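*Asks:* take this sequence and fold it.
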Amino acid sequence: MQAFSNQRGLSLIELMIGILLGSLLLLGVLQIFQSNNDTYRMQDGFSRVQESGRFAIDLLSKEIRLADYWGCTPDQDSIENRLDTTDAFLTSIGSDGIQGIDNASSQTIGSTNVLDGSDVLILGGVVNACSGSGRMLDPSGSDLIVSSNCPVEAGDIVLVSTCINGDIFTITDIDGDIGDGDRTLEHEDGAIDSDWVQNLSDTLQETYGADSAIFLPYQKTYFIAENTAGTNSLFVSDENNSVEELVPGIEDMQVSYGRDTTGSGIVDTWQSASSDADEMSEVIAVKLELLVASDSDASVNSQTISRLDGSETEYTDGRIRKLYVATVKVRNRGDM
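*Replies:* Next up is the predicted model:
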């Protein structure tokens, strides 16, 4: 008689129950993982939005506060522009430190296309041409003399000023090398070098000495455009149309300008950018409105953003968005 061995292993029913319990456990683990992943993406997206928004606001606020600085000169009427040019930037030196373009349309800066419907902010002023201890010195006759460590070069366009007058011109020659004794600047009129902006006149309003300062003019244009990743960023262009991406994730920029129309030092009206130079010369404050978005899907089902003009837009692409608003005083205009 053959003996039967005891049953070993699992029965079919036990195996099916085990598979079911394992599947339920795995499903729970996957749900926890998905939830944690969604939370991480949302937190990461929000962190990037905060980083980009705060940095962009801080950067633009600083530039606005410093804009329209033309040295110690009392007003733009005290500055004489000696340059033989019709270039918009060069003719605006000493006066138009706050400009803008409202609702850009088919606008190109350098070779970069500005986002249609966004605003463009244009800021100008001057910076010290003699860094560190470099400075103007008392002249010998009518010459302009700077210290040996003042790194200006022939061909540079400069503003030389006191607290009474200022003159803008091209340096046509320099006697003396950097670090090797005092340097004498020349500013002849007429054709000197075809690559330079020529001077209409070599006459200056006064003899500038140690009570004077020498500056280099600048212009910075801030705008929104698409970057290489296919999302929008804040870009800046200098006076030579050299474009650089500054802050990713800035999806839109709207700018309002506060005008002091009565000379009281207080904003009387807010408006968009104007082509009227007289209106823009009354601007004493700038209001920024930046829409910042995460660079990828942050697991947001939908989000509605309310703008300052009362409009609302619903976004359903999963990206986090936040509106950053700041009002900035132009320190070089109006009362502090």
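
*Asks:* going forward, measure contacts between C-alpha atoms and count neighbours the same way
*Replies:* Noted.

*Asks:* which residue is nearest the centroid of the chain?
*Replies:* residue 222 (4.5 Å; CA atoms, centre = their mean).

*Asks:* so who does that one touch?
*Replies:* 120, 121, 122, 234, 235, 236, 237 (CA atoms under 8 Å, 6 or more residues apart in numbering).

*Asks:* what helix or strand is it located in?
*Replies:* strand 213-226 (DSSP states H and E).

*Asks:* next: residue 24.
*Replies:* helix 12-66.

*Asks:* can you give me how far that helix is from the chain middle?
*Replies:* 32 Å (CA atoms, centre = their mean, to the nearest Å).

*Asks:* same check on stretch 234-247?
*Replies:* Going by CA atoms, centre = their mean, where stretch 234-247 is centred and where its chain is centred differ by 8 Å.

*Asks:* which residues in the protein form helices?
*Replies:* Residue ranges of the helices in the chain, as given by DSSP state H, are 12-66, 88-92, 277-280.

*Asks:* second input sequence below; structure requested for side-by-side comparison:
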Amino acid sequence: MRVIKRIKGFSLVELMIAMVLGLVLLGGVIGLFLSNQNTARATADMSNLQNSVRLTFQLLSQDIRSAGFAGCNNAPRVVSVIEVGGVTPAWANWVGGIQGFAADAQGNESIRLMYGSGVSNSVNTHAPPVFTLSAAPNLGAGDIAMICDDSLSSIFQVSAVGATTLSHATAGTLNCSADLGIDFPFVCANPRGRFFSADAMIMRFESVRWFIAPSTRNNAINALFRESIVAGQVVAEEVLAGIASLSFAYQQDGQAFGPVPFNAAINMGNVVAVNVTVVLDQDAFTSIELSEEQRTIEFLAAVRNRL
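*Replies:* Modelled structure (predicted):
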């Protein structure tokens, strides 16, 4: 007689228990995956923020280090022949190359930095309003330029360029006169011929302002802007969004070390270093938890041309 053995399957209760255990295990795996994903995203966001901050302050440091460079070792004697509506605009009004400003209504300060930059051209001859250069000009029509010799530096707008020439005529430019400033201080209404001798240098003139304003991408948060002059026009570029505050302190030559906050009594012509303090806005970085130390960025940059 054959004995038939019945093969038993899993009961419903066993299947339910197995499913529950499987779901618990799967939930743990998914939770670990999401946690790792969030950690990786936060790490990437922090890395991107750190890179953006580093590049931003490298640019700001470079502007501070370059401030006051007028070429030819005659920084005290700098004039501007640029006028808008009969008045020299703030961006062309040389005040030693550094101008600090008091805090605005939101408590944020700003700074303007001016200097000659780029590859210079050497002058062969000067028959106003035309310079003949030793090589092709590195500037274009409309650019703001600075020329210097051993007695004076002048800020002007380029009216035209040729193969080896560069002009500073008044027509179609912001130049109030073809005179480049034999008098110091310069008075545009009283022009006198000023000839720059051979070996005078012409370079690009930079006038940049760093300030805080609502971000162009999200006006609910503030951003750090760098304002520069392009072909005689003021152009503001957003550099870093998510800024809570910006402030500067100034170290003066001959004083014990200790940069002081801005005040109207500071002689900007005597500033040899600028301390910058920026505080990041936590609300602008929702995926990153920033400590107080991480939010506050501070550095000191020396004004190389005054050391």
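
*Asks:* ok so, going back, which one of the contacts of residue 222 of structure 1 is nearest to residue 98 of structure 1?
*Replies:* Closest approach to residue 98 of structure 1 among the contacts of residue 222 of structure 1 (CA to CA): residue 122, at 6.1 Å.

*Asks:* residue in structure 2 matching the closest one?
*Replies:* Per TM-score structural alignment, the equivalent position to residue 122 of structure 1 in structure 2 is residue 112.

*Asks:* in the stretch 51-200 of structure 1, which spans are strands?
*Replies:* 79-81, 98-101, 108-109, 112-113, 120-128, 136-137, 144-146, 157-161, 166-170, 173-175, 183-186 (DSSP state E, counting those that start in this stretch).

*Asks:* of all the ones you listed, which one is nearest residue 57 of structure 1?
*Replies:* Of the strands of the stretch 51-200 of structure 1, the one closest to residue 57 of structure 1 (CA to CA) turns out to be strand 120-128, at 13.1 Å.

*Asks:* tell me which of the strands of the stretch 51-200 of structure 1 is the most buried.
*Replies:* Most buried of the strands of the stretch 51-200 of structure 1, by mean neighbour count (mean count of other CA atoms under 10 Å): strand 166-170, with a mean of 26.

*Asks:* mean per-residue distance, that one versus structure 2.
*Replies:* Once fitted to structure 2, strand 166-170 of structure 1 is off its aligned match by 4.1 Å on average (mean CA distance after the TM-score superposition for structure 1).

*Asks:* any idea of the angle that strand forms with strand 157-161?
*Replies:* 160 degrees (axes from the mean of the first three to the mean of the last three CA atoms, to 10 degrees).

*Asks:* which helices and strands sit right next to strand 166-170 of structure 1?
*Replies:* Contacts defined by 3 or more CA pairs under 8 Å, 6 or more residues apart in numbering; DSSP states H and E place strand 166-170 of structure 1 against strand 79-81, strand 157-161.

*Asks:* can you add distance to residue 287 of structure 1 and give those back as TSV?
*Replies:* Formatted as TSV, these follow (distance: least, CA to CA, whole Å):
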stretch	distance to residue 287 of structure 1
strand 79-81	29
strand 157-161	29
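
*Asks:* and the closest residue to the match of residue 122 of structure 1 other than its chain neighbours, what does it touch?
*Replies:* Distance criterion CA to CA, 6 or more residues apart in numbering; nearest residue to residue 112 of structure 2, sequence neighbours excluded, is residue 209 at 4.2 Å. Listed by CA under 8 Å, 6+ apart, the contact partners of residue 209 of structure 2 are 110, 111, 112, 113, 225, 226, 227, 228.

*Asks:* same question for residue 100 of structure 2.
*Replies:* Taking CA under 8 Å, 6+ apart as the test, what residue 100 of structure 2 contacts is 109, 110, 111, 112, 248, 262, 268.

*Asks:* ok, it to residue 229 of structure 2 distance?
*Replies:* In this view, residue 100 of structure 2 and residue 229 of structure 2 are 18 Å apart by CA to CA, to the nearest Å.

*Asks:* ditto for residue 128 of structure 2
*Replies:* Residue 128 of structure 2 sits at a distance of 25 Å from residue 229 of structure 2 (criterion: CA to CA).

*Asks:* likewise for residue 43 of structure 2?
*Replies:* From residue 43 of structure 2 over to residue 229 of structure 2 (counting by CA to CA), the distance is 37 Å.

*Asks:* go on, residue 121 of structure 2?
*Replies:* 20 Å.

*Asks:* kindly report the same for residue 97 of structure 2.
*Replies:* Applying CA to CA to residue 97 of structure 2 and residue 229 of structure 2 gives a distance of 15 Å.

*Asks:* repeat that for residue 197 of structure 2.
*Replies:* 28 Å.

*Asks:* then residue 209 of structure 2?
*Replies:* As for residue 209 of structure 2, its distance to residue 229 of structure 2 is 10 Å (criterion: CA to CA).

*Asks:* anything in contact with each of those two?
*Replies:* Common contacts of residue 209 of structure 2 and residue 229 (CA under 8 Å, 6+ apart): none found.

*Asks:* near residue 52 of structure 1, how many other residues are there?
*Replies:* By other CA atoms under 10 Å, the residues close to residue 52 of structure 1 number 22.

*Asks:* skip the chain neighbours and tell me the closest residue to it.
*Replies:* Spatial nearest neighbour of residue 52 of structure 1, excluding adjacent residues (CA to CA, 6+ apart): residue 247 at 6.2 Å.

*Asks:* and that neighbour? What does it align with in structure 2?
*Replies:* Checking TM-score structural alignment: residue 247 of structure 1 goes with residue 240.

*Asks:* contacting residues for that match?
*Replies:* 52, 53, 56, 223, 224, 225.

*Asks:* the fourth one - how many residues pack around it?
*Replies:* The number of residues packed around residue 223 of structure 2, counting by other CA under 10 Å, is 25.

*Asks:* quick revisit: out of the strands of the stretch 51-200 of structure 1, which is closest to residue 47 of structure 1?
*Replies:* It is, among those and with distance given as CA to CA, strand 120-128, at 26.3 Å.

*Asks:* ok, the aligned residue in structure 1 for residue 146 of structure 2 - contacts?
*Replies:* Superposed on structure 1 with TM-score structural alignment, residue 146 of structure 2 falls opposite residue 159. Contact analysis of residue 159 of structure 1 by CA under 8 Å, 6+ apart lists 126, 166, 167, 168, 169, 214, 215, 216, 217.
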